[in-house]
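# Take a look and give me a structure for this.
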Amino acid sequence: MATNNLLEAFRITYQNLQLLPLITPEDLAKFRVEYGTRVRAELEQVVEDCTDINNKVIFTGHRGCGKSTLLADFSRRIRDRYFVTFFSISDMIEMSDVNHINILFAIAVQMMDQAEKENIKIKESIKEKFYQWFATKTRTNIEEKKREGGPEFNLFGWIKLQLKTNSTIRNEIKQEFQRNISELIDQVDLIATVIRDKTEQEILVIIDDLDKLDLGVVREIFSDHIKVLMRPKFRIIYTVPMAAMRDKNLRTIMQDESNNQVKLMPVSKFFGKGENRNPDAEPNQKLVEVFKQIIGKRIASDLIEPDILTEIILKSGGVLREAIRIMNQCCSECLLLIRMEPHQKNIKIDRSIFEQAIRELRNDLARPLSNTDYQILTTIYNKFNPDISNDNDQDKFLELLHNVYILEYINDDLWYDVHPIVIDLLQRRGLLLES
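Reported below is the predicted structural model:
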């Protein structure tokens, strides 16, 4: 393949690997592979069968296991029966500043914005009251903004931009509702009631990427304010980090307040407990083939050696985004090599590229680890559970789980293992010699 064509082929592949999660209908149509069918069915069941007083769902799973893509697909499939508002909290609010108040405010903004996008005919007098309420709470002069932006001015688009970029407005909203949260919830419910009456559909709000918040932020939101988040009178799916569900106190709170409506998207389990310690162990080929299909939609087969593709998949530990991340690093190494050695015509992802990519990722994973982290990781490797004896180690374990150094697996039992790249790291440090 000519150098220019090779460069372009890896550029396209690199770009394709950025398209995760799959949110837009176009990306879903181009790259989607059937994945997580049982989990999607469980979500549909719990949404369909909930009651007016039992209509909140906690959805969890490892970061990068495919939750966002599944939720986007689920929201598309269920739109004929529900008025669906699906959004990422990271698109709405600076992640370090997320709290229970701006989550509820974001729900209100997104529902109104979705209603306008779908041309739902809300009575003008009611619509104007909604506009004025939002304008007051965000200190927006609608007429002035219309003069600046013209007749196409979108109030809710403007508010979304301000929530994302303007810390002053976020703080004003927080101060406004801190002592009067009932007003905000009443307004959220009123918007839902109006939309429900006009569409003759029940409301479903899906909030993605709450699982990407720092654990401390998640604890504050769901430990101190979960009752507030459960008060709106319509269906809501909240995503939360896997580690939050392994915090005893937080898990109990979320189970109790959601009436145990907790759904998990598990990691793909290529090997049974301890099997990957045997170099001759055979992985679950059905799951490996699914990962091959997912990656195969993003890279031409002549750009990667088949055996290396399998090794990349197994190095992911069953976490989809980790497989994509390794592929991404391999593409980056190829693009660099093409620029450094333009005379080479047959560059592809082979063993040398794969090993260089793993080296880069391994070193990146090593940088933040402390001696205590290494002790916990070694214990997990040897015992398949954290064997925690104090609160400090428990917090360390949860952080490692949150950041995918440790992976949780489920069959008849719940057990843990170390990310395969981190196992390499432990071996290189001589921590696994006895085992």
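# okay, CA-based contacts and neighbour counts for the rest of this
Will do.
# Give the buried residues for the helix or strand containing Glu322.
Using DSSP states H and E, Glu322 sits in helix 320-340. Neighbour counts over helix 320-340 (16 or more other CA atoms under 10 Å) mark 320-335, 337-338 as buried.
# Same question for stretch 188-199.
Those buried within stretch 188-199 under the rule 16+ other CA under 10 Å are Val188, Asp189, Leu190, Ile191, Ala192, Thr193, Val194, Ile195, Arg196, Thr199.
# Just give me the closest of these to Glu143.
Ile191 (22.3 Å; CA to CA).
# What's the separation between that closest one and Arg325?
Distance of Ile191 to Arg325, given as CA to CA, to the nearest Å: 40 Å.
# Could you verify that Asp80 is part of a helix?
No: per DSSP: H, G, I helix; E, B strand; the rest coil, Asp80 lies outside any helix segment and is coil.
# buried stuff in the helix or strand containing Ile353?
Per DSSP H and E, Ile353 falls inside helix 351-366. For helix 351-366, a neighbour-count test (16+ other CA under 10 Å) marks Ile353, Phe354, Ala357, Ile358, Leu361, Arg362, Leu365 as buried.
# got it, and stretch 147-155?
Leu155.
# Also stretch 301-318?
Leu303, Ile304, Ile308, Leu309, Ile312, Ile313, Leu314, Lys315, Ser316, Gly317, Gly318.
# Please apply the same query to stretch 413-424.
Residues Trp415, Tyr416, Asp417, Val418, His419, Pro420, Ile421, Val422, Ile423, Asp424 are the ones in stretch 413-424 that count as buried (16+ other CA under 10 Å).
# related to what we said a few turns ago, what sits up against the helix holding Glu322?
3, 6-7, 10-11, 13-14, 17, 20, 63-66, 291, 295, 312-313, 315-316, 344, 347-349, 353-354, 356-358, 361 (CA atoms under 8 Å, 6 or more residues apart in numbering).
# Could you check the angle that helix makes with helix 351-366?
120 degrees (axes from the mean of the first three to the mean of the last three CA atoms, to 10 degrees).
# Now for Lys174: which residues touch it?
Contacts of Lys174 by CA under 8 Å, 6+ apart are Ile101, Asn102.
# how near is it to Arg32?
Lys174 is 39 Å from Arg32, by CA to CA.
# Show me what the helix holding Ile353 is packed against.
helix 306-315, helix 320-340, helix 420-428 (3 or more CA pairs under 8 Å, 6 or more residues apart in numbering; DSSP states H and E).
# Select, out of the ones you listed, the one closest to Ile58.
helix 320-340 (21.0 Å).
# what's the angle between that closest one and helix 306-315?
Using the same axes, to 10 degrees, helix 320-340 lies at 140 degrees relative to helix 306-315.
# Now the second one, please; I'll put the structures next to each other:
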Amino acid sequence: MASFPPNRATTLKAAFRACDVGPLVGADIERYYVDLSNVRNTEAIESLNTRLDFLEPAEFCSILFTGHRGCGKSTELRKIQKRWEVEYKVIYIEADAEIDILDAEYTDLYLVIIKKVADELNKLNLKFDAQLLHNFETWFKEITQETEQTVERSVSISASAEAGGQIPFISKLLGKIQAQIKGADKQKQTIRQLLQKDIGRLQADINLLLGDAFVKLKQKYPEYEKGFLIIFDNLDRVPPNVANHLFFDYSEQLQSLHCTIVLTAPISVVYSEKNLSNAFDTPNIVPMVNIYKLERQRGDLEYNDVGIKAVASLIEQRVDIDAVFESPQDLLELVKASGGHVRQLMRITAKAFLTAATRKHNKVTTDDVTYAIKQEQFNFERSIPTELYSELAKVCLTKDVPKDENGWLMLFSLWVFEYNGKTRWNYINPTVRQSDAFQEALQSITANP
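Okay, the predicted model is just below:
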């Protein structure tokens, strides 16, 4: 992640850095966070906080937090982390750094969670019950055919030095298995089959360790009266087929661990005939920031000035507009091209700054903005199958996605956005909407309804 400039950016270079697409963390949250509650339904965020508040010590649950990738979920989760650090020991996990995001299984999540808890206990100078730990390690070594010698050989010198040479064996063991699961397909399948063959034992042993960790944590740190809160971010990056498998076929397993877990999920899983609410409680959905005036009978919607100004404030909070734009109208064009999608806004705005600097301009011009938006458009054109443009045109007219694999793909790939508040509806990503192929499909459907 790029480091933000110390003040609002006044040069193209600083403005480019200020539009880093990563989530806000630490002090940057207070500095750059913009409250969008007036233009975006924030019930999902407050509902999650309320659910955590309602839990009593030793009560656990798994909560789904969903929305489009890049809509600002990670920043909201960082705020949630900060809010609850007084009652929970929060462990923040970035899924894509720990598992194979393109081929994830619930057992992978189990191993990551217990390893992270073991690591956290070690940092706090706490230890699992010796007998429980021995039972788990012995069984785990047996089914994976690992020994202390094979595990020790796999631990890098740098990792040992970083931990002061005090890495618990359970962390070394699980770390090696995780690396193998992320690696060769043959090893991955073998390990998963071994674990799933005795999933009852794996689940029971992990829950015994989690229960022991909860007791040890409360004894030494009574302020963490609700125990561990696991925030599993970036699971929304798993593709639709993996998400369907993970959140429907194994929903029970994802809710069986004795700790409170917040799981990010792709928005595509909400659009399923299986009904996600049958597997989990009602998911908490973070929608797009609404920049439109909804008229269902219109294909080309007018803009909502309040929403436009709110999204523009995301850039205004980071950048001195007069110093880096020739005209404030150029910023508004970038906002309209974002569709209210925060990451897309940051990406195309950063591209405009980079383009202006490359062209030796002192400020961003209208041509720079047009070029940046066009590049985003071209990126989408390269990925959209020709035959799907007619389906996208139908979405533009009906304001709803099909509840099938094409619909899931549209949402996952950010070709279509969800907006909700008093009503729920879908609309085409503006950069997709301006492509020639889409416009031709729209004209064809309009002419032949």
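# TM-score of the superposed pair?
Once superposed, the chains reach a TM-score of 0.83 (TM-score structural alignment, normalised by the length of the first structure), with 411 aligned residues with a CA RMSD of 3.3 Å.
# Redo the buried residues of stretch 188-199 of the first structure as TSV? Include secondary structure and distance to Thr378 of the first structure.
Below are these laid out as TSV (DSSP: H, G, I helix; E, B strand; the rest coil; distance: CA to CA, whole Å):
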residue	secondary structure	distance to Thr378 of the first structure
Val188	helix	48
Asp189	helix	50
Leu190	helix	53
Ile191	helix	52
Ala192	helix	50
Thr193	helix	53
Val194	helix	56
Ile195	helix	54
Arg196	helix	53
Thr199	helix	55
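# Those residues into TSV, with extra columns for distance to Gly149 of the first structure?
What follows is these, written out as TSV (distance: CA to CA, whole Å):
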residue	distance to Gly149 of the first structure
Val188	27
Asp189	30
Leu190	28
Ile191	25
Ala192	28
Thr193	30
Val194	28
Ile195	27
Arg196	30
Thr199	30
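# And the strands in the stretch 201-350 of the first structure, which stretches?
For the stretch 201-350 of the first structure, applying DSSP state E, counting those that start in this stretch gives strands covering 202-208, 235-241, 262-265.
# how much space between the counterpart of Asp368 of the second structure in the first structure and Thr13 of the first structure?
Applying TM-score structural alignment, one finds that Asp368 of the second structure aligns to Ile353 in the first structure. Distance, Ile353 of the first structure to Thr13 of the first structure, using CA to CA: 15 Å.
# just Tyr381 of the first structure next, same as before
Distance from Tyr381 of the first structure to Thr13 of the first structure, counting by CA to CA: 34 Å.
# Please apply the same query to Lys127 of the first structure.
46 Å.
# still on that earlier bit, which of the buried residues of stretch 301-318 of the first structure lies closest to Gly430 of the first structure?
For those, the nearest to Gly430 of the first structure is Lys315 (19.8 Å; CA to CA).
# Excluding covalently adjacent residues, which one is nearest to the alignment partner in the second structure of the closest one?
In the second structure, Lys315 of the first structure lines up with Ala337, judged by TM-score structural alignment. The shortest distance from Ala337 of the second structure to any non-neighbouring residue, by CA to CA, 6 or more residues apart in numbering, is to Pro430 (5.3 Å).
# from what I can see the one you found touches Gly339, true?
Yes: under the criterion of CA atoms under 8 Å, Pro430 of the second structure makes contact with Gly339 at 5.9 Å.
# Distance of the closest residue to Ile53 of the first structure other than its chain neighbours relative to Lys160 of the first structure?
Leaving aside its sequence neighbours, Ile53 of the first structure sits nearest to Lys233 (CA to CA, 6+ apart; 7.5 Å). As defined by CA to CA, Lys233 of the first structure lies at a distance of 23 Å from Lys160 of the first structure.
# now swap in Asn328 of the first structure and tell me
31 Å.
# for Asp424 of the first structure, same thing?
44 Å.
# now do Pro386 of the first structure
42 Å.
# and these two? which has more neighbours close in?
Neighbours were tallied for Pro386 of the first structure and for Lys160 using other CA atoms under 10 Å; the higher tally belongs to Pro386 (22 against 18).
# Ile376 is in contact with the more buried one, correct?
Yes: the pair Pro386 of the first structure / Ile376 is scored as a contact, 6.4 Å apart, by CA under 8 Å.
# what sits in contact with each of these two?
Common neighbours of Pro386 of the first structure and Ile376 (CA under 8 Å, 6+ apart) are Phe397.
# Look up which helix or strand Tyr419 of the second structure falls in, please.
Going by DSSP H and E, Tyr419 of the second structure is in strand 416-420.
# packing partners for that strand?
Counting by 3+ CA pairs under 8 Å, 6+ apart, strand 416-420 of the second structure packs on strand 424-428.
# The strand it packs on maps to which residues in the first structure?
With TM-score structural alignment as the criterion, strand 424-428 of the second structure aligns to 414-418.
# Give me the mean distance between that stretch and the second structure.
With mean CA distance after the TM-score superposition for the first structure, stretch 414-418 of the first structure departs from the second structure by a mean of 1.3 Å once superposed.
# how far is that stretch from where the chain is centred?
21 Å (CA atoms, centre = their mean, to the nearest Å).
# and if you look at stretch 78-86 of the first structure?
20 Å.
# Going by neighbour count, list what's buried in it.
Tyr82, Phe83, Val84, Thr85, Phe86.
# neighbour count winner among Lys127 and Thr13 of the first structure?
Thr13 (21 against 15).
# re earlier: tell me which residues are up against the strand holding Tyr419 of the second structure.
40-41, 68, 287-290, 339, 392, 410-411, 424-429.
# now the strands: where do they sit in the stretch 1-150 of the first structure?
56-61, 82-88.
# Please dump the ones you listed into JSON lines; it should also carry distance to Asn392 of the first structure for every row.
Output for those, formatted as JSON lines (distance: least, CA to CA, whole Å):
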{"stretch": "strand 56-61", "distance to Asn392 of the first structure": "23"}
{"stretch": "strand 82-88", "distance to Asn392 of the first structure": "32"}
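# Great, nothing more from me.
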